[in-house]
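K.L.:
sequence and predicted structure are below.
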Amino acid sequence: MNLKSDNVIKGPERAPNRSLFYAMGYTEEQLNRPLVGVISAFSEIVPGHIHLEKIVESVKTGVLMNGGTPITIPSIGVCDGIAMGHIGMKYSLPSRELIADSVESMAIAHGLDALVLVPNCDKIVPGMIMGALRLNLPTVLISGGPMLAGLNDGEEISLSYMFEAVGSYKAGMITEERLGEIERSACPSCGSCAGMYTANSMNCLSEAIGLALPGNGTVPAVYAQRLALAKKSGMAVMELLKEDIKIKDIITEKSVENALACDMALGCSTNTVLHLLAIANEAEIPLDLNLINKVSEKVPNLCHLAPAGPTHMEELYVAGGIGAVQKELTKRNLLHTDLITVTGKTLGENIKDCYIKNHKVIRPIEEPYSETGGLAILWGNIAKRGAVVKRSAVADEMLVHEGPARVFDSEDMAIKAIYEGKIKSGDVVVIRYEGPKGGPGMREMLNPTSALAGMKLDKSVALITDGRFSGASRGASIGHVSPEASAGGAIGIIEEGDIIQIDIPNYSLNLKITDEELENRMKNFIPKEQEKIKGWLGRYQRLVTSSDRGAILE
């Protein structure tokens, strides 16, 4: 086979290169095998990554067992939960681009022949996939797996419950001692936080798109099966290399549609929209927001995992995992089952023996939570290029809502008003200048949504923003409003007390003013001048595109 590494280590002119490998203790036998980059996001600052060294060692064992030379290469990763609610969150989404760039840089610079991606949390998963797509090498993704749910007074809890508890404390509904009890029990193990938040959403979709082995999305981080899956992933990438099956053979227009279908059935995070758009861009696949509603119209929502419901990832695993969800969708021919996956088999072959083992966790397709999918794209005079809502996590009484705007030019201003009890039932909280450019960095806003939920206002107050919400957010939380305020979007001309109309079933989001008034306001609108920012975040602000394009860089 023709190997990329031949350009680095073969022939007399590459003797200096080989000498540097020998300086690291490599042998001739190792250099005569394909070089497989094992891209590891291990660190001691992310609970989803604290155990990845063990996953990496298992991957390397699998690569060695099947004739390759594994080489560990590090990747950065931001913990969204730790970065939440302060300036650190401005760096979360931008880190996706740094990760993609580093995968591209390291693989090309060192002539790697294949890749095993070992991420787990939020932006790290799409970032690694984006970088791998630029290289188009044989690639397998194996994540670190989900965290177990916590237990408090016999009730399963996870990180979203923890954030909501802060709101309850601020409203005087629980004591500081009770808050302390919850914080010590919400996150009981390593792994990606236990609900269908962004990390687990992306790990499930990596499996659904065909880039990860069956089980990747749901096998808990602390289970021995996760290590076995890592070994099999290392073995699998060598088979892909032998068969010359590359990542772009797996991630295609049809496999992206499969991922979207699973997204709708599972009720994944709104952040999946940003990431699937960015992944499709790197794969040179046409994808826009209109397709998301088309898929949503066809695919029913079968799961209500936290924050939409009381179940967590370990229960989804026991109920049959992603394979069971996919098998259920085939009953209505909602998947392309003839596509190749990293198993070397088709999707149809992978799931032929799968079935639902617990109908309380995965509903049969004949009895879904709703006939439409978990996400919806809204359009209107506030969002001419779209906005995103996790429809499956919205209370029925909030699917259609009309109320007065409470306008804030930053998340910090909004959270202060919420904590001070200034937001009332029926209000529509508008948070702007938090988009990709305006933030910059498009902060996740779990604090305001969780505060409202903790204060029992999530079924009577809506939020809209040109920023984004965490996968752990629930309620009528509408994000990614595009164009953003900093780019002259109409969210910037909303005034305190304006009436906002939300109609999620009909995909609409509108400011209730006349066309003439809207035109006059837009004509006179001058976006707030943003402070000049130095360093990487400043470069990001200058280069980033809008959220309806996936907040990619240009």
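P.N.:
That came in fine, so what should we check first?

K.L.:
going forward, measure contacts between C-alpha atoms and count neighbours the same way
P.N.:
Will do.

K.L.:
for the protein, which segments count as strands?
P.N.:
For the chain, the strands defined by DSSP state E cover 35-40, 69-74, 114-118, 139-141, 150-152, 155-157, 375-378, 387-390, 400-408, 428-431, 462-465, 477-479, 499-503, 508-511.

K.L.:
hang on, isn't Ile322 packed against Thr218?
P.N.:
Yes: at 7.4 Å, Ile322 counts as touching Thr218 under the criterion of C-alpha atoms under 8 Å.

K.L.:
between these two, which contacts overlap?
P.N.:
Counting by C-alpha atoms under 8 Å, 6 or more residues apart in numbering, the shared contacts of Ile322 and Thr218 are Cys204, Leu316.

K.L.:
pick the most deeply packed of the strands of the chain.
P.N.:
Of all the strands of the chain, strand 139-141 carries the top mean neighbour count, a mean of 31, counting by mean count of other C-alpha atoms under 10 Å.

K.L.:
by contact count, what packs against that one?
P.N.:
Using 3 or more C-alpha pairs under 8 Å, 6 or more residues apart in numbering; DSSP states H and E, the elements in contact with strand 139-141 are strand 114-118, helix 224-243.

K.L.:
distance to Ile250 for these - can I get that in TSV?
P.N.:
TSV is the format used below for the helices and strands packed on strand 139-141 (distance: least, C-alpha to C-alpha, whole Å):
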stretch	distance to Ile250
strand 114-118	14
helix 224-243	11
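
K.L.:
most tightly packed of these?
P.N.:
The most buried one of those (mean count of other C-alpha under 10 Å) is strand 114-118, showing a mean of 29.

K.L.:
one more structure, for comparison:
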Amino acid sequence: MNQESPRRSAAWFGRKGKDGFIYRAWMKKMGLPSHAFDGRPVIGICNTWSELTPCNSHFRELAEHVKRGVYEAGGFPVEFPVMSLGETLMKPTAMLFRNLASMDVEESIRANPLDGVVLLCGCDKTTPSLVMGAASVNLPTIVVSGGPMLTGRHRGKSISTSDVWRMSEANRAGQLDDMELTLAEAGMCRSDGHCAVMGTASTMACMVEALGLSLPGNAAIPAPDAARKVLAHHSGSAIVRMVEEDRKVSDILTREAFENAIMVNAAVGGSTNFVLHLLAIAGRVGIDLNLEDMDTFSAKVPLLANLQPSGTYFMEDLYYAGGLPVVMKELLPLLHKDVITVNGKTISENYDQEVCFNRDIIAPLDKPFNTLSGVVVLKGNLCEQGAVIKPSAASAALMRHTGKAVVFEDIDHMKQRIDDPDLDVDETSVLVLKNVGPKGYPGMPEVGNMGMPAKLLAKGVTDMVRISDGRMSGTGFGTVVLHVSPEAADGGTLGIVQDGDLISLDVYERKLHLHLSDEEIAQRKAQRAPAPVHATRGYVQLYQNHVEQAHLGADLDFLKGCSGSTVTRDSH
């Protein structure tokens, strides 16, 4: 045993006397030999496997391939579980628990004898929560995403989770019966992996690769493909080298890396949820990133990836076309090329030799798939601190629009009214949903892309301007204004909008305006009742008391900044 080991884990396993005896003896009960504790890097495999998170249900096997790579490089792998956030099943919303999971990750890493960490994540919130937690500790860290599922099939056609919205509306309109829906759901999710489109999970996988936190190619390899296991193996070896070279999270997550991620997100048509998660991660490492940066650095980037929901194809197709590496090669003239990544190479070194195999799926920078891309940040008296819209998923005819508000006070009110035949609404109306923000719901659910009123579905209306302080699934689409800040429950102007008020949206001018005088707005705010308190104990109360607004990333205020890897007390 190397008593002089510089490893962080040596504070546990390199000790003499009873302390080292205790630490090593309990580990040896798992059949570990003495040379496992000779000063080699101890690598934590942070696993979000759970049968309640179907997207991550293959992570037990994936972890074994990470271990092979760790052993091969001379490391000592130890797998541990953390809270897993299943987007498909958790109520009231997985977003409510993102910050809680990040705390679990942070404290699990800090409290244990780890020199480096591999993050196994896939489903929407598992990626940002794990990165937020690991970034707060600042050890060498690498991300292995679970990968997208194979493209769904139904009656000879490709389908995906984006089709849920279309099929649901068709069912409500009487154009698709329940039996057909049942048949479609049986063919939609036909393999391991997360959503097959550029939804939030795939957006997060692209985000970590663009940030430099994963090996090249991580974002798009399908979950069932053997190449995903190979990448996990190589990632296990890479984390050992990161420990040996002392390459920490803070060395990778620079301001330039965040700017790169924003540009890549625009080029792939990533989810609006990207905004919240990137801002939260930046807050953990002390990078000065703001909402306006999301617009500034994406404005000059066209849409290159022809992927649903903004385009036609699927993540599986993106992989066959060359994956995210090809997209990043196309963007090299715009990116910060010298940013370092987990493998010690720069962005340019990693991607400058990539080749595209299908230009229908990945367009060149000079002939983009769509000139509209990224996230547009709106400002105005209806969203003093900002709101966002994804123009590539919106209807061109509605990008500049004025209409009368049809207001839903909360999600239950919306469900009660939306199909009422007497609802005073037409296709020019603006649907407004309040109290679905971080505090108001609480947790900020994916309900912003409200379904069309039944009476308009019957007329064939497929899109309207919709505004809320909530979020939208990355698989969703439409002319949907999201993340209005401040939210209704935190005193925002959204909370005083009434039926019939005129609202103007101008995406080109970055404006969202409520046609009321400042005096009228102030008077309505003064007369408004206080927001309800949803919890009086436990984490939800903590969340409501400390969650920040959407324009800041909706993290808890006391989690800002990197707290480091030092353990404050020694119990032995």
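P.N.:
The structure has been received and is ready for your questions. Everything numeric here is computed off the predicted structure, so don't read it as measured data.

K.L.:
TM-score for the pair, please.
P.N.:
In this superposition the chains share a TM-score of 0.95, using TM-score structural alignment, normalised by the length of structure 1; 547 aligned residues with a C-alpha RMSD of 1.9 Å.

K.L.:
hang on, the earlier thing: so which of the strands of structure 1 is nearest Lys242 of structure 1?
P.N.:
strand 114-118 (10.5 Å; C-alpha to C-alpha).

K.L.:
how about the closest one, which residues of structure 2 does it hit?
P.N.:
Mapped onto structure 2 using TM-score structural alignment, strand 114-118 of structure 1 covers residues 116-120.

K.L.:
from Ile182 of structure 1, how far off is whatever residue of structure 1 lines up with Arg228 of structure 2?
P.N.:
If you follow Arg228 of structure 2 across to structure 1 using TM-score structural alignment, you land on Arg226. Arg226 of structure 1 sits 28 Å away from Ile182 of structure 1, going by C-alpha to C-alpha, to the nearest Å.

K.L.:
got the contact list for Gln552 of structure 2?
P.N.:
Careful, residue 552 of structure 2 is Leu; it's not Gln. Residues near Leu552 of structure 2 by C-alpha under 8 Å, 6+ apart: Leu276, Leu279, Ala280, Asn290, Leu291.

K.L.:
map the residues you listed onto structure 1 and name those still in contact.
P.N.:
Mapping the contacts of Leu552 of structure 2 onto structure 1 (both residues aligned by TM-score structural alignment, their matches' C-alpha atoms under 8 Å) leaves Leu276, Leu279, Ala280, Asn290 still in contact.

K.L.:
so which of those residues comes closest to Ser395 of structure 2?
P.N.:
Leu276 (23.4 Å).

K.L.:
for the stretch 351-500 of structure 2, what spans make up the helices?
P.N.:
Assigned by DSSP state H, counting those that start in this stretch, the stretch 351-500 of structure 2 shows helices spanning 411-417, 454-457.

K.L.:
so what's the gap between the longest one and the chain middle?
P.N.:
The gap between the average C-alpha position of helix 411-417 of structure 2 and the chain average comes to 27 Å, counting by C-alpha atoms, centre = their mean, to the nearest Å.

K.L.:
leaving out the residues flanking it, which one is nearest to the counterpart of Val436 of structure 2 in structure 1?
P.N.:
Alignment note (TM-score structural alignment): Val436 of structure 2 maps to Glu434 of structure 1. Leaving aside its chain neighbours, Glu434 of structure 1 sits nearest to Gly467 (4.6 Å; criterion: C-alpha to C-alpha, 6 or more residues apart in numbering).

K.L.:
what sits against the one you found?
P.N.:
431-436, 439, 442-445, 479-481 are the contacts of Gly467 of structure 1 under C-alpha under 8 Å, 6+ apart.

K.L.:
that one maps to what in structure 2?
P.N.:
So Gly467 of structure 1 corresponds to Gly470, using TM-score structural alignment.

K.L.:
which residue packs closest to Ser395 of structure 2, ignoring adjacent ones?
P.N.:
Spatial nearest neighbour of Ser395 of structure 2, chain neighbours left out: Thr479 (5.9 Å); criterion: C-alpha to C-alpha, 6+ apart.

K.L.:
run a quick neighbour tally on that neighbour.
P.N.:
22 (other C-alpha atoms under 10 Å).

K.L.:
that one contacts Arg400, correct?
P.N.:
No: counting by C-alpha under 8 Å, Thr479 of structure 2 stays clear of Arg400, with 10.4 Å between them.

K.L.:
I figured the match of Arg228 of structure 2 was touching Thr218, is that so?
P.N.:
No: if you go by C-alpha under 8 Å, Arg226 of structure 1 and Thr218 don't touch, sitting 9.4 Å apart.

K.L.:
run through the helices of the stretch 51-200 of structure 2 in chain order.
P.N.:
59-72, 98-111, 126-137, 162-172, 178-188, 200-211.

K.L.:
the inter-axis angle of the first one versus strand 42-47?
P.N.:
This means helix 59-72 of structure 2. Here helix 59-72 of structure 2 runs at an angle of 170 degrees relative to strand 42-47 (axes from the mean of the first three to the mean of the last three C-alpha atoms, to 10 degrees).

K.L.:
please apply the same query to the last one.
P.N.:
Relative orientation of helix 200-211 of structure 2 and strand 42-47, computed by the same axes, to 10 degrees: 150 degrees.

K.L.:
and what of the third one?
P.N.:
If you take the same axes, to 10 degrees, helix 126-137 of structure 2 sits at 150 degrees to strand 42-47.

K.L.:
and helix 126-137 of structure 2, how far out from the chain middle?
P.N.:
On C-alpha atoms, centre = their mean, the centre of helix 126-137 of structure 2 falls 11 Å from the chain's centre.

K.L.:
give the other helices and strands that it contacts.
P.N.:
Helix 126-137 of structure 2 is packed against helix 98-111, strand 116-121, helix 200-211, helix 249-252, helix 273-285, with contacts defined by 3+ C-alpha pairs under 8 Å, 6+ apart.

K.L.:
can you check which of the ones you listed gets nearest to Ala170 of structure 2?
P.N.:
helix 200-211 (23.9 Å).

K.L.:
of all the residues in the closest one, which ones are buried?
P.N.:
Using 16 or more other C-alpha atoms under 10 Å as the test for burial, helix 200-211 of structure 2 gives Thr200, Ala201, Ser202, Thr203, Met204, Ala205, Cys206, Met207, Val208, Glu209, Ala210, Leu211.

K.L.:
mean shift between it and structure 1?
P.N.:
With mean C-alpha distance after the TM-score superposition for structure 1, helix 200-211 of structure 2 departs from structure 1 by a mean of 0.6 Å once superposed.
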